[in-house]
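K.L.:
sequence-free structure coming up:
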């Protein structure tokens, strides 16, 4: 075989939209209260081999945390008017490790990207690709089991934030 080898495959992905009748600022604030920002100290512990201590801290985390976010609405200002749109990375490092230990490529989808946006008509919504569909491509019962729980946790918190 001659390297590099380029391969592609097509997968089916379920895309979810959860609409809200609340104002963008209200939904954003509620989401950020329900799903707090992860403490980067955990990654420092892991970097220095403090795995036992890191595991204890990871086990104490809530089901979901915000790893990071990008103000995509501000970026739109380059091409025209700004809009309310924030892309969040939401997940749990322990959950990710439970999947990636079976197939490292699952790391492509952990954490989950979630977009909170307001359309031109003022309708606020969350959008994301369902974990059960993105992780399903790996054909692993172990990954699927974790993805099902992740899917339930994510949907529940986003519906609560949107209410």
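P.N.:
Structure received. In this text the structure is predicted, and so the values were computed from the model without any measurement.
K.L.:
can we go C-alpha only for contacts and neighbour counts from here?
P.N.:
Noted.
K.L.:
Wait, residue 36 touches residue 63, no?
P.N.:
No. Look at residue 36 against residue 63 with Cα atoms under 8 Å: they stay out of range, at 10.5 Å.
K.L.:
of these two, who's got more company?
P.N.:
For residue 36 and residue 63, the more surrounded residue by other Cα atoms under 10 Å is residue 63, and the numbers stand at 18 against 15.
K.L.:
Wait, the more buried one touches residue 92, no?
P.N.:
Yes. Judged on Cα under 8 Å, residue 63 makes contact with residue 92 at a distance of 6.4 Å.
K.L.:
And here is the other one:
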């Protein structure tokens, strides 16, 4: 099956420097980078409540945690290209479960991707695809309702980091 659907792409153009946006964004995130944290907590948890408590310990103030940071600017500099671009995979298993329990197809788009970059003209942007639009192809009201809440959390984080709306 091949499916087509519309995705809403959001970009917050910030008056702040790239470094300031990155610092503000990262300050709001917890971290499970390193690959083995979630599996280790799954194995150690003795109950649902214990698992939830273990996961909450990794949440940042935003309720999100960072799974992966990819500094494209770092590797591009080795290619002779000066660029400021960082991509992140962020999420929270406790947020994901509000959607993925209704449709396993949600797992294709959570955790979510965010990119912070500086344009050639010097403008700093924070970009993401709106989660509810990514989930729209599933045609599931329960998923959509939960994804709309995720949209609001992500939008609030983006505004906090950039000082700008999309």
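P.N.:
On my side now, so go ahead. Predicted model, so just to flag it, every value in this text is computed and none were measured.
K.L.:
thinking again about what came up before, any shared contact partners between residue 63 and residue 92 of structure 1?
P.N.:
The contact sets of residue 63 of structure 1 and residue 92 do not overlap (Cα atoms under 8 Å, 6 or more residues apart in numbering).
K.L.:
what sits up against the longest helix seen in structure 2?
P.N.:
Of all the segments of type helix in structure 2, defined by DSSP state H, the longest one is helix 141-162. The contact list for helix 141-162 of structure 2 (Cα under 8 Å, 6+ apart) reads 12-16, 21-25, 28, 62, 95, 98-100, 102-103, 125-126, 130-132, 135-136, 164-165.
K.L.:
Which parts of structure 2 are helices?
P.N.:
18-27, 37-44, 48-56, 72-77, 93-100, 131-135, 141-162.
K.L.:
so how far is residue 153 of structure 2 from the residue nearest to residue 100 of structure 2 when sequence neighbours are not counted?
P.N.:
Leaving aside its sequence neighbours, residue 100 of structure 2 sits nearest to residue 106 (Cα to Cα, 6 or more residues apart in numbering; 5.3 Å). Distance, residue 106 of structure 2 to residue 153 of structure 2, by Cα to Cα, to the nearest Å: 17 Å.
K.L.:
Compare those two (neighbour count), which wins?
P.N.:
residue 106 (22 against 14).
K.L.:
contacting residues around the more buried one?
P.N.:
Counting by Cα under 8 Å, 6+ apart, residue 106 of structure 2 touches 99-100, 135, 138.
K.L.:
Look up how far residue 144 of structure 2 lies from it.
P.N.:
From residue 106 of structure 2 across to residue 144 of structure 2, the span is 10 Å (Cα to Cα).
K.L.:
next one: residue 90 of structure 2
P.N.:
From residue 90 of structure 2 to residue 144 of structure 2 the distance is 19 Å (Cα to Cα).
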